[in-house]
Every structure is written in C-alpha cells, then in structure tokens.
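1. no sequence for this one, just the structure:
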C-alpha cells in the first residue's frame, strides 16, 4: 500500500518537473524571439544612418 502511494507522489513530482522545464524552455524561446526583434531593429537603424 505504501509503495503505491509513493509511486503516485513520485509521478506527480515528475509531472511538476516536466512542466517547470517546459515553462523555462518557453521563457528562453520568448527571450530569444525578443532579442532577434531588437537585433533587427538595431540593424534597420544602422542602415538608415548609413543611408542618410
């Protein structure tokens, strides 16, 4: 009986770890997207400065 309870708790802990990892990964992807947008804006400004 105790083993069954332990397994359930263990599975829930694993699910918690997976969702935390997914959240962290999603956060990293969002940060990368934001960074690439900023880089693109910087590049556009540099082009404008060169053209003027």
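-> All right, it came through fine. Bear in mind the structure is a predicted one, so any value in this text is a computation, not a measurement.
2. Please count neighbours and contacts with C-alpha atoms only from this point.
-> Noted.
3. where along this structure do the helices fall?
-> For the chain, applying DSSP state H gives helices covering 2-51.
4. how many neighbours does residue 40 have?
-> 12 (other C-alpha atoms under 10 Å).
5. I'd like to know how far it sits from residue 23.
-> Distance of residue 40 to residue 23, given as C-alpha to C-alpha, to the nearest Å: 26 Å.
6. Pasting the second one now:
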C-alpha cells in the first residue's frame, strides 16, 4: 500500500515539474519526491504489509 502511495506522489511531482506549475513550498516537486522516497523506503522495510512475527499458534 505504501508503494502505491509513493507511486502516486511521484506521478504528482512529475506532473507539477513537467508543467512548470507555480505551487507552494509544501507541494513543490522536490518535497513530494522526498515524501515519496520516504514512503518507498518504509514499503521496502516491510512497514504496513500486515505481516508480523507473533510466535507459534496452537
């Protein structure tokens, strides 16, 4: 799920950068790219996958 969110943020950052739209600092392509990279790193690390090592169930 975090991978999809990162892909959406990358797409939005690309569209803003490609159209040279003037936006606030919060929605600048660089800040969206960094947020997307953070989400991608969390996805690769396994955060939000739903899998957890909880021991054996009997």
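-> Cool, the structure landed. In this text, all values refer to a predicted model and were calculated from it rather than measured experimentally.
7. Now the TM-score, please.
-> Once superposed, the chains reach a TM-score of 0.36 (TM-score structural alignment, normalised by the length of the first structure), with 33 aligned residues with a C-alpha RMSD of 3.1 Å.
8. what ranges do the strands span in the second structure?
-> Counting by DSSP state E, the second structure forms no strands at all.
9. List the residues that contact residue 34 of the first structure.
-> When contacts are counted by C-alpha atoms under 8 Å, 6 or more residues apart in numbering, residue 34 of the first structure touches no other residue.
10. mind checking how far it is from residue 41 of the first structure?
-> Taken as C-alpha to C-alpha, the span from residue 34 of the first structure to residue 41 of the first structure is 11 Å.
11. swap in residue 49 of the first structure?
-> From residue 49 of the first structure over to residue 41 of the first structure (counting by C-alpha to C-alpha), the distance is 12 Å.
12. cool, and residue 24 of the first structure?
-> From residue 24 of the first structure to residue 41 of the first structure the distance is 26 Å (C-alpha to C-alpha).
13. same deal with residue 47 of the first structure?
-> Taking C-alpha to C-alpha, one finds residue 47 of the first structure at 10 Å from residue 41 of the first structure.
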